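J.: Quick one, structure for this:
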Amino acid sequence: MSTQPSRAESSAAPSPRPPHDALRADAQAWFEGLRDRICGAFEAVEDAYPDPDRPAGRFERTAWTRPADEKAADALEGGGGVISLMRGRVLEKVGVNVSTVQGEFSPAFRASIPGAEQDPRFWASGISLVAHPRSPLVPAAHFNTRMLITTRGWFGGGGDITPMFPDSAEARHDAAQFHAAFRDACDRHDPAYYPRYKEWCDRYFFLPHRNEPRGLGGIFYDHHDTGDVAADFAFTRDVGEAFLSIYPHIVASRMAQPWTPAEREHQLVRRGRYVEFNLIHDRGTLFGLKTGGNVDAILMSLPPEVRWP
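T.: This is a model prediction of the structure:
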């Protein structure tokens, strides 16, 4: 007879819980509320675009449920989320997804997640956004923030900007505004955050097989746990507010500029870099696929049209 504990026994074993547990409902509500405000800002940009021949885009929402493992002892395993997707006249494809999922990490995945080796149960909630504008003169952007709980708890996220012509003066100007918004958010909490998380972003959003950055950066952070969960949550909220304050403004400032077929062709090729990064290197993609996430929501980040030379 085996002396190993059953999955149910090991799952039910008591484990210390971090203070983040008390923030589950507040964090989920914050991510969902930020989603609603970002979607509203993007629809306002669509309304402001002067094109009477093409209707303004609107988000369509699709709810999904994460299948629960029937063998799981934890009755709360499962969860789900909502995909908010818009194909507009300004934003060719933009997705703003929220999800709240829970369950157990697979044995092969536990060693890479802090606090999961001793107890594989997890809870995670977050918002994830990728915007691919129609105009090659409007930069693409990515943003996400999340809270994850195992026997430990932490926040993560950030945002980065990807102009199609990164060496242009216009792209540098937009990136400077984008970085300034995140710097202000960071400085309200710790002046060391911005340089640290900017460097992390530059290192993370890099395509080693092409030896080039994906774009002009932003900030990126993970496993953010200073010991003050309220302060860490406030910092993550300010990161979300920073993105909401600056990216729709950048889109609106560039969307009416005329562009050429050659610039569009260049944009489609540059979008290929986005695809390569997300399918080869992105940890968020890997996390979603390995935890039973919704495949359509995970791959929402891919552009609607792309080309390789």
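J.: CA atoms for contacts and neighbours, from now on please.
T.: Will do.
J.: How many residues are close by L289?
T.: Using other CA atoms under 10 Å, L289 has 14 neighbouring residues.
J.: what does S253 give?
T.: By other CA under 10 Å, 13 other residues sit near S253.
J.: Tell me if I am right that it is in a strand.
T.: No. The assignment for S253 is helix, going by DSSP: H, G, I helix; E, B strand; the rest coil, so no strand is present there.
J.: Could you report the distance from it to P195?
T.: Distance of S253 to P195, computed by CA to CA, to the nearest Å: 27 Å.
J.: swap in R121?
T.: 33 Å.
J.: ok, these two, which is more surrounded?
T.: Ranked by neighbour count (other CA under 10 Å), R121 and P195 place R121 first, with 22 against 13.
J.: And for that one, nearest residue in space, chain neighbours not counted?
T.: Leaving aside its sequence neighbours, R121 sits nearest to E104 (CA to CA, 6 or more residues apart in numbering; 4.2 Å).
J.: which ones are touching the one you found?
T.: 77, 120-122 (CA atoms under 8 Å, 6 or more residues apart in numbering).
J.: Grab the two from these that are most spread out in space.
T.: Greatest spatial distance in the contacts of E104: E77 and P120, 11.9 Å, computed using CA to CA.
J.: What ranges does the stretch 201-309 of the chain have for its helices?
T.: Using DSSP state H, counting those that start in this stretch, the helices of the stretch 201-309 of the chain run over residues 229-254, 261-280, 283-290, 295-298.
J.: Can you tell me which of these is most buried?
T.: helix 229-254 (a mean of 19; mean count of other CA atoms under 10 Å).
J.: any idea how far that one is from the chain center?
T.: Chain-centre distance of helix 229-254: 12 Å, with CA atoms, centre = their mean, to the nearest Å.
J.: one more to line up against the first:
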Amino acid sequence: MTEQFDQHKTRASAWFRSLRDDIVAAFEGLEDAQRTGPCADRPAGRFELRETQRKAEDGSDAGGGLMSVMRGGRVFEKVGVNVSTVHGVLGKRAQAAMAARKDFPGMSDDPRFWASGISLVAHMQNPNTPAVHLNTRMFWTPHGWWFGGGTDLNPCLPFEQDTADFHAVLRDHCDRHDHSYYPRFKAWADEYFFVPHRGRARGVGGIFFDDHNTGDWEADFAFVSDVGRAFLPAFVPLVERRRDLPWGEDERAAQLAHRGLYAEYNLIYDRGIKFGLETGHDIDAIMMSMPPLASWP
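T.: Predicted coordinates:
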């Protein structure tokens, strides 16, 4: 069983890295193709790469990943695409957080963990073009494993057609595995990406799932892989549709205000940020999702 899960870990980690490579290439392609608009005279944006490391409490190597960030491009004002594979022993606070979310019997006796995933947040130049988030991951302990993640669209100026098209792609990829997945995970996203202190959603939704373990690792991995594959066909057509629309000071003000809402959500509620802080991962990689500029009333 241990050898089998070592193979599963290797496959999952390789998939997240492959998805990262595909997305980075597609986003740099969008930059190359942008020849009009107020940012078109800039050099096409390119991702800056930095390896990240996680150190255990005793200073030993505990994994790491690759942080890829593009700033000040023609299409993207800031976009990060991070992958990581980390391992170690969960601290007491992290153990308590895990216990609150999922029952792993024996976790206090053997708190080892392994986690791998991809995390993406894109903040756009044109306020008409929606921001977007993607995260998928695999988590393992000696007591159980699960997949989690999702994707959601965060426009400051929503277009009904964009919302419908984004969700249609997600539904199609979910339906390839189980027709109950899309309605269930859409409802979960609506609940998870809600900002209680503002009394509103942070965007127009998507899908979200966590603790996903049907008992069939191959089936669950296939589903999580398809969630990743859905991202580019769900998002890129919206960028191509909206990136040349005119905008001015009012649209920019709306964008910055919406980014303030996004920042509030991430700092107060986001599970990924909380887990990264609890387990001592690279702080810059954890905070990659924060917008380059934001405003508040």
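J.: what TM-score comes out when they're superposed?
T.: Here the TM-score for the pair of chains, by TM-score structural alignment, normalised by the length of structure 2, is 0.93; 286 aligned residues with a CA RMSD of 1.5 Å.
J.: looking at structure 2, which of the contacts of E104 of structure 1 still make contact?
T.: Of the contacts of E104 of structure 1, the ones still in contact in structure 2 (both residues aligned by TM-score structural alignment, their matches' CA atoms under 8 Å) are 120-122.
J.: Name the nearest of these relative to G57 of structure 1.
T.: The nearest one, if we look at the kept ones among the contacts of E104 of structure 1 relative to G57 of structure 1 and count by CA to CA, is F122, at 36.4 Å.
J.: Now do the closest one against A297 of structure 1, distance only.
T.: In this structure, F122 of structure 1 and A297 of structure 1 are 20 Å apart, going by CA to CA.
J.: can you check H20 of structure 1 too?
T.: The gap separating H20 of structure 1 from A297 of structure 1 is 25 Å, by CA to CA.
J.: G217 of structure 1 too?
T.: Distance, G217 of structure 1 to A297 of structure 1, using CA to CA: 23 Å.
J.: With A75 of structure 1 instead?
T.: 24 Å.
J.: just D228 of structure 1 next, same as before
T.: 32 Å.
J.: try L129 of structure 1
T.: Going from L129 of structure 1 to A297 of structure 1 by CA to CA gives 10 Å.
J.: Tell me the residues that contact both of the two, please.
T.: N97.
J.: L90 of structure 2 and R112 of structure 2, how far apart?
T.: Relative to R112 of structure 2, L90 of structure 2 is positioned 6 Å away (CA to CA).
J.: swap in P183 of structure 2?
T.: As judged by CA to CA, P183 of structure 2 and R112 of structure 2 stand 34 Å apart.
J.: Could I get the full set of strands for the stretch 1-150 of structure 1?
T.: Secondary structure of the stretch 1-150 of structure 1 (DSSP state E, counting those that start in this stretch): strands at 60-65, 78-86, 91-104, 121-133, 140-149.
J.: For the residue in structure 1 that H179 of structure 2 lines up against, grab the count of nearby residues.
T.: Structural correspondence for H179 of structure 2 with respect to structure 1 (TM-score structural alignment): P191. Using other CA under 10 Å, P191 of structure 1 is surrounded by 13 other residues.
J.: show me what contacts A201 of structure 2?
T.: Taking CA under 8 Å, 6+ apart as the test, what A201 of structure 2 contacts is 190, 193-195.
J.: and if we set it to 7 Å?
T.: By CA atoms under 7 Å, 6 or more residues apart in numbering, the residues touching A201 of structure 2 are 193-195.
J.: ditto for W188 of structure 2
T.: Contacts of W188 of structure 2 (CA under 7 Å, 6+ apart): 207-209.
J.: ok, the equivalent of it over in structure 1 to F220 of structure 1 distance?
T.: In structure 1, the residue paired with W188 of structure 2 is W200, using TM-score structural alignment. Here W200 of structure 1 is placed at a distance of 6 Å from F220 of structure 1 (CA to CA).
J.: swap in T150 of structure 1?
T.: Plainly put, T150 of structure 1 is 21 Å away from F220 of structure 1 if you go by CA to CA.
J.: just D232 of structure 1 next, same as before
T.: D232 of structure 1 is 14 Å from F220 of structure 1, by CA to CA.
J.: The residue nearest to R121 of structure 1 maps to what in structure 2?
T.: Aligned by TM-score structural alignment, E104 of structure 1 pairs with V89 of structure 2.
J.: before we move on, what about G95 of structure 1?
T.: Taking TM-score structural alignment, the alignment pairs G95 of structure 1 with G80 from structure 2.
J.: OK, contacts around its match?
T.: 68-70, 120-122, 288-289.
J.: Farthest from the middle of structure 2: give me that residue.
T.: The centre of structure 2 is farthest from one residue, D109, which by CA atoms, centre = their mean lies 31.3 Å away.
J.: give the contact list for that residue.
T.: Counting by CA under 7 Å, 6+ apart, D109 of structure 2 touches no other residue.
J.: Can you check which residues contact both of L90 and R112 of structure 2?
T.: Common contacts of L90 of structure 2 and R112 (CA under 7 Å, 6+ apart): none found.
J.: For stretch 199-218 of structure 1, list every residue counted as buried.
T.: Buried residues in stretch 199-218 of structure 1, counted by 16 or more other CA atoms under 10 Å: 199-202, 204-207, 213-218.
J.: Adding distance to P139 of structure 1, write those residues out as TSV.
T.: Shown next, in TSV, are these (distance: CA to CA, whole Å):
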residue	distance to P139 of structure 1
E199	20
W200	21
C201	17
D202	17
Y204	19
F205	15
F206	17
L207	18
P213	15
R214	12
G215	9
L216	10
G217	12
G218	13
